[in-house]
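Trainee: structure for this input, please:
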Amino acid sequence: MGEPGREEYKIQCFDAETQQLLKTALKDPGAVDLEKVANVIVDHSLQDSVFSKEAGRMCYAIIQAESKQAGQSVFRRGLLNRLQQEYQTREQLRARSLQGWVCYVTFICNIFDYLRVNNMPMMALVNPVYDCLFRLAQPDSLSKEEEVDCLVLQLHRVGEQLEKTNGQRMDELFVLIRDGFLLPAGLSSLAQLLLLEIIEFRAAVIYYFDHMNIQLEN
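Mentor: Predicted coordinates for the structure are as follows:
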């Protein structure tokens, strides 16, 4: 994970100048404006649903390259600042563009999945990620298949990490999801299926760990 050569395939969708900027950031981060690089990646992630799912690996590679070269964190700071700015205006983003909102949630979860501090999840992102998932679990979001699909995908991706950092909020989130599943109207058949799948998945995981704990205690 994080090898620059493996990231170059993701930048073919950019114009030639931006491609060169990103290639340089991956190989020689000290030679470019890394705050500009962070903005380019975030901007494109909000527009491209495929890129938003994969950009975390590229960000990780740039952070690793910068750390080895200069021991600094200009790119990470710029990236987190932009994520915070977008987080603060997330309702406006959702109202303006549902696709942009879904891309943002996908991207911030992707970043949370890849970025580590001393091999631990980045705690600064825990509550923003939870807040985004809670928003996706509101009744008006559950009536939209794009948001339900995003909610379920991200729970599969980062749910375990989130639960380890704050299990109480995960319990609260699944109360919302279960209540949403029982809504008398407004859910499509696909949305119901996706929600049922994630509810059953978590129940199975909890049962497995409870069963293992009982065996260990005996």
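
Trainee: hey, let's count contacts and neighbours off CA atoms from now on
Mentor: OK.

Trainee: can you give me the helices for this protein?
Mentor: Using DSSP state H, the helices of the chain run over 4-7, 16-27, 34-45, 49-70, 74-88, 90-96, 98-114, 126-136, 139-142, 145-165, 167-181, 189-217.

Trainee: how about those helices, which one is nearest residue 120?
Mentor: With CA to CA as the criterion, residue 120 lies closest to helix 145-165 of the helices of the chain, at 9.3 Å.

Trainee: now that closest one: buried residues?
Mentor: 145, 147-155, 157-159, 161-163, 165 (16 or more other CA atoms under 10 Å).

Trainee: to compare with the earlier structure, here is another sequence to fold:
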Amino acid sequence: MGDSGKEEYKIHTFDTEIQQLLKTALKDPSSVDLEKVANVIVDQSLKDSVFSKEAGRICYTIIQVNNMPMMALVNPVYDCLFRLAQPESLRKEEEVDCLVLQLHRIGEQLEKMNTQRMDELFSLLRDGFLLEEGLTSLSQLLLLEIIEFRAADWKMTDAAQKYYYSEVAD
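Mentor: Got it, this is the predicted structure:
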């Protein structure tokens, strides 16, 4: 793949050493300490909620390099998703959108690696959907959609697709 096909990541806020570590992990995950990479990504995500979306993209790319989930990244990714499933995050549409996007991308693979944590995460999401006050209509719709998506074995029927995404367009 040429340089024009490479995806750019927002890692410029890190010092040079960490930027190099992340770039290497994105190209050849087996050549770096993935636990260190995961810790860097989680720490930055906890400091900067906007970076959480970028963190998901980075982890997804690292996982895809070998076409299989990397065990070293599973728990840190779950940690980020749990952070996004907290009540204060569920009240922010951007964070709900990020959470749902990441679950669409890697939820099925994460569940295969640790079903118990996925069950705990979705318990939080259901409680948030049902009990949390102050959620926007879009956040509620996104949460319901991802709950149904998982319940349907990480697939979406044409009818569900039409319902959820025609509602968003309205």
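
Trainee: once they're superposed, what TM-score comes out?
Mentor: Once superposed, the chains reach a TM-score of 0.72 (TM-score structural alignment, normalised by the length of structure 2), with 152 aligned residues with a CA RMSD of 3.5 Å.

Trainee: and the gap between residue 84 of structure 2 and residue 102 of structure 2?
Mentor: Distance, residue 84 of structure 2 to residue 102 of structure 2, using CA to CA, to the nearest Å: 11 Å.

Trainee: any shared contact partners between these two?
Mentor: Common contacts of residue 84 of structure 2 and residue 102, defined by CA atoms under 8 Å, 6 or more residues apart in numbering, are absent altogether.

Trainee: was I right about residue 199 of structure 1 contacting residue 174?
Mentor: Yes. Between residue 199 of structure 1 and residue 174 there is a contact under CA atoms under 8 Å: 7.4 Å.

Trainee: ok so, going back, tell me which of the helices of structure 1 is the most buried.
Mentor: Most buried of these, by mean neighbour count (mean count of other CA atoms under 10 Å): helix 98-114, with a mean of 23.

Trainee: contacting residues around that one?
Mentor: With CA under 8 Å, 6+ apart as the criterion, helix 98-114 of structure 1 contacts 45-49, 52-57, 59-60, 83, 90, 93-94, 121-122, 125-126, 129, 132-133, 146-147, 150, 154, 157-158.

Trainee: repeat that with 7 Å
Mentor: Helix 98-114 of structure 1 is contacted from outside by 45-47, 49, 52-53, 56-57, 60, 93-94, 121-122, 125, 129, 132, 147, 150, 154, 158, using CA atoms under 7 Å, 6 or more residues apart in numbering.

Trainee: now do stretch 176-192 of structure 1
Mentor: For stretch 176-192 of structure 1, contacts defined as CA under 7 Å, 6+ apart pick out 137, 139, 142-143, 145, 148, 195.

Trainee: repeat for stretch 93-111 of structure 2
Mentor: Here stretch 93-111 of structure 2 makes contact (CA under 7 Å, 6+ apart) with 53, 56, 69, 74, 81, 84, 89-90, 118, 139, 142, 146, 154.

Trainee: okay if I get those residues as TSV plus distance to residue 132 of structure 2?
Mentor: Shown next, in TSV, are the contacts of stretch 93-111 of structure 2 (distance: CA to CA, whole Å):
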residue	distance to residue 132 of structure 2
53	23
56	25
69	32
74	27
81	17
84	14
89	11
90	8
118	20
139	11
142	14
146	16
154	24
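
Trainee: which of the residues you listed sit farthest apart?
Mentor: 69 and 139 (28.1 Å).

Trainee: no more questions from me, cheers.
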